[in-house]
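got a predicted model here, sequence first, then my questions.
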Amino acid sequence: MELLETAGVNSAGGAIFKSMPGIAKPKVRFECEYVAESRDPIRGLTGPPIMATKTFDEVSSRQFDIILIPGGWIEPAKIPKPLAEFVRAQVLGAKYVLTVCTGSWLLAALGLLDGKRATSNKFQFNEIKKTTSSTIQWVAKARWVVDGHIWSSSGVTAGQDMAYEF
């Protein structure tokens, strides 16, 4: 997970618009929690570490309305079991699910995109398509795709555009 994958979506959540009169307000206002297995710093390939605000255990009885699944450079088969369990449980009950970059690959690996349309990171697009269910309709030429309550973006900056549309 990289900071840019979450920062752009967070800014689209509306807090920044309070100080900008005359600017179109977002359709949905949301506040973000960074949830992880522990509160240890989350280090991506670049940029500063991201600090979790809650652990999976701390929110185990809570259902979030909106779930953001950022990407990263880890194959879904190597995703830690607690993360996979958290994502599966939350996605099934969420009103909206947003994925950025390769975040859709994780959903696909968990069977949560079967029979749906989605997009993902263009650099890994062919690998993602090859290693996931044939029932997923992967859309190559799209900044983002909406299928029901799941919104998937093709990359980091496309994730920002998707969040503003959301």
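Received, thanks.

from here on, just use CA atoms for contacts and neighbour counts.
Fine.

state the distance from the residue nearest to residue 69 when sequence neighbours are not counted to residue 70.
Counting by C-alpha to C-alpha, 6 or more residues apart in numbering, residue 99 is the residue found nearest to residue 69 once chain neighbours are left out, at 4.6 Å. Between residue 99 and residue 70 the computed distance is 6 Å (C-alpha to C-alpha, to the nearest Å).

show me what contacts the residue nearest to the spatial centre of the chain?
By C-alpha atoms, centre = their mean, the chain has its centre lying nearest to residue 69, at 2.2 Å. Contact analysis of residue 69 by C-alpha atoms under 8 Å, 6 or more residues apart in numbering lists 97, 98, 99, 100, 103, 104.

the structure to be compared is supplied as follows:
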Amino acid sequence: MPSERPRRFTFLLLDRFTMLPFAATLEPLRLANRAAGATLYEWRLVGASGDIARCSNGTCVVLDAGLDPNITLSRDDVVIVCGGTEIGREATKPVLNWLRKQARGGAMIGAICTGSWVIAAAGLLDGRKATIHWEFHDGFSEAYPDVDLFRSVFVDDGNRLSAAGGTSPIDLVLHLIAHSHGDDLAATVADQMLHTSIRTNQDSQRLSIPTRIGVRHPRLAAVIARMEENLEDPISPARLAADAGMSTRQLERLFRKYLNRSPKRYYMETRLGRARNLLMQTELSIIEVALASGFSSPSHFSKCYRAQYGSTPYRERGTGASNTPQSSPGA
């Protein structure tokens, strides 16, 4: 049965928040009201300016209010921090203090896309479970080691919620609807959104390796999975081949045939991708980034990085600013 009082969601729209995750959170609430024929959920939009919030796509959204320090939300309220590009710049003192106050008042604190970065900066995820868009996973892990970070589409850790971005907030909100008002209503809302498969907190954010590389070859996928799991301490091609039950030459031919590169080259590109994320998203020193990406020599790391990206790690760090993500997440 619907509760007597509607549950209120307060969306904190940070500057340059991403539109898709925001809409994917709000629309299931609207459709739940419509399907139930009653106001189960209410919402309002707040932001630091109190006027408008600009999306990463340039669209502006009119806010209902600013961050009034005199207002404390209750245990029935849910705050959703909507993140996007250049997220660290949004972890300002007024934003962090406002979030801490709402948490002290008992409000449930949630985040979508990169919003977990700001919640963690406020100290509200220490010792808690969370997720963040996969592009920012490595940088977040280094910046906030006390957070138990998952690669799932969403995480429900009691009074802390997080969804990775893109369409994943749909699944998080359907999970909340089902918990409060039953699976039938959640299924009805999903059907209205043409959301044909409701994901759980056990589902991974990213496409499977065969889908990502466009090749359905079990042994190739298994080798790539091992590479991705061992970026800090790379495994030799000979060991990868042996563990996959093939010779080194067979492994070479497999990578050449399907990916047009050697296993060593593919592994290098994957490690350099991680290094680039860490450079742009953290304050780790160049040597720390190199070590975290499997390079024991800073000079070798710099040489490989320049060959891949046309710029040295030092110059790349100079263009990215401080310790926070500057690139746009993929959703």
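Yep, that arrived. Remember, predicted model here, so these are calculated numbers, not experimental data.

TM-score for this pair?
Scored against TM-score structural alignment, normalised by the length of structure 1, the superposed chains reach a TM-score of 0.82; 156 aligned residues with a C-alpha RMSD of 2.1 Å.

looking at the contacts of residue 69 of structure 1, which is nearest residue 61 of structure 1?
Closest to residue 61 of structure 1 out of the contacts of residue 69 of structure 1 is residue 97 (18.3 Å), distances taken as C-alpha to C-alpha.

so that closest one touches residue 88, yeah?
No. In this structure, residue 97 of structure 1 is not within contact of residue 88 by C-alpha atoms under 8 Å, at 11.2 Å.

which one's more surrounded, the two?
Using other C-alpha atoms under 10 Å as the criterion, residue 97 of structure 1 and residue 88 rank with residue 97 on top: 23 against 16.

quick one: what's aligned to the more buried one in structure 2?
If you follow residue 97 of structure 1 across to structure 2 using TM-score structural alignment, you land on residue 109.

on the three-state scheme, its match is what?
strand (DSSP: H, G, I helix; E, B strand; the rest coil).

got it, and residue 87 of structure 1?
helix.

residue contacts, the aligned partner of it in structure 2?
Using TM-score structural alignment as the criterion, residue 87 of structure 1 maps onto residue 99 of structure 2. Under the criterion of C-alpha under 8 Å, 6+ apart, the neighbours of residue 99 of structure 2 are 109, 119, 122.

so the last one sits right up against residue 100, yeah?
Okay, so that is residue 122 of structure 2. Yes. Contact criterion C-alpha under 8 Å: residue 122 of structure 2 and residue 100 qualify, at 6.6 Å.

shared neighbours of the two, anything?
Contact criterion C-alpha under 8 Å, 6+ apart; no residue bridges residue 122 of structure 2 and residue 100 by contacting each.

touching, the match of residue 97 of structure 1 and residue 160? I think so.
Yes. Counting by C-alpha under 8 Å, residue 160 is a contact partner of residue 109 of structure 2 at 5.1 Å.

how about the helix or strand containing residue 45 of structure 2: buried residues?
Per DSSP states H and E: residue 45 of structure 2 is located in strand 41-46. Within strand 41-46 of structure 2, the residues scored as buried using 16 or more other C-alpha atoms under 10 Å are 41, 42, 43, 45, 46.

before we move on, the earlier item: which among the contacts of residue 69 of structure 1 gets closest to residue 129 of structure 1?
After measuring the contacts of residue 69 of structure 1 against residue 129 of structure 1 - C-alpha to C-alpha - the closest member comes out as residue 104, at 10.7 Å.

what's the local residue count around the closest one?
Neighbours of residue 104 of structure 1 (other C-alpha under 10 Å): 29.

do the same with the one 5 residues further on
When neighbours are counted by other C-alpha under 10 Å, residue 109 of structure 1 registers 19.

what sits closest to the aligned residue in structure 2 for it if chain neighbours are left out?
When structure 2 is aligned by TM-score structural alignment, the residue opposite residue 109 of structure 1 is residue 121. The spatially closest residue to residue 121 of structure 2, leaving aside those adjacent along the chain, is residue 91, at 6.8 Å (C-alpha to C-alpha, 6+ apart).
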